[in-house]
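*Asks:* sequence isn't available, so here's the structure alone:
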């Protein structure tokens, strides 16, 4: 199935989860993830099944002042 991760097209196997998508992407040490603009708790990544065309955002915090 085709999904977008941070606006880049990625091919994942049918039945893939958010955990699979995170593994396929070079994630920073600390990050949050959203699917179709809905935040997903880290504890739910392995259970959150993806669908064709889902939009995944992997977001790293920015510090500064």
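*Replies:* In hand now; what should we look at? Model, not experiment: these values are computed from the prediction.
*Asks:* every contact and neighbour count from this point should use C-alpha atoms.
*Replies:* Fine.
*Asks:* before we move on, what SS does residue 19 have?
*Replies:* helix (DSSP: H, G, I helix; E, B strand; the rest coil).
*Asks:* residue 27 too?
*Replies:* Going by three-state DSSP: residue 27 is coil.
*Asks:* dropping in the other structure now:
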């Protein structure tokens, strides 16, 4: 079972949550997460269940214009 993270297939860890996925990927902070084009609040990372083929986007804010 896998999800798509920033356009690339990624095996889905157990439990299939954003928290487990982020633990596996260790993105640098700060970042925001979206699942299927919807923002995922940080407070829900542990309880939000991911499904096979979900589209996950991890974005990092940038400064400047």
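*Replies:* On my side now, so go ahead. Treat the numbers as computed from the prediction; the structure is a model and nothing was measured.
*Asks:* gap between residue 46 of the first structure and residue 64 of the first structure?
*Replies:* Distance of residue 46 of the first structure to residue 64 of the first structure, given as C-alpha to C-alpha, to the nearest Å: 32 Å.
*Asks:* ditto for residue 55 of the first structure
*Replies:* Distance from residue 55 of the first structure to residue 64 of the first structure, by C-alpha to C-alpha: 28 Å.
*Asks:* which one of the two is surrounded by more residues?
*Replies:* Taking neighbours as other C-alpha atoms under 10 Å, residue 55 of the first structure and residue 64 compare with residue 55 leading, 20 against 3.
*Asks:* now for residue 21 of the first structure, how many residues are close by?
*Replies:* Counted with other C-alpha under 10 Å, the neighbours of residue 21 of the first structure add up to 22.
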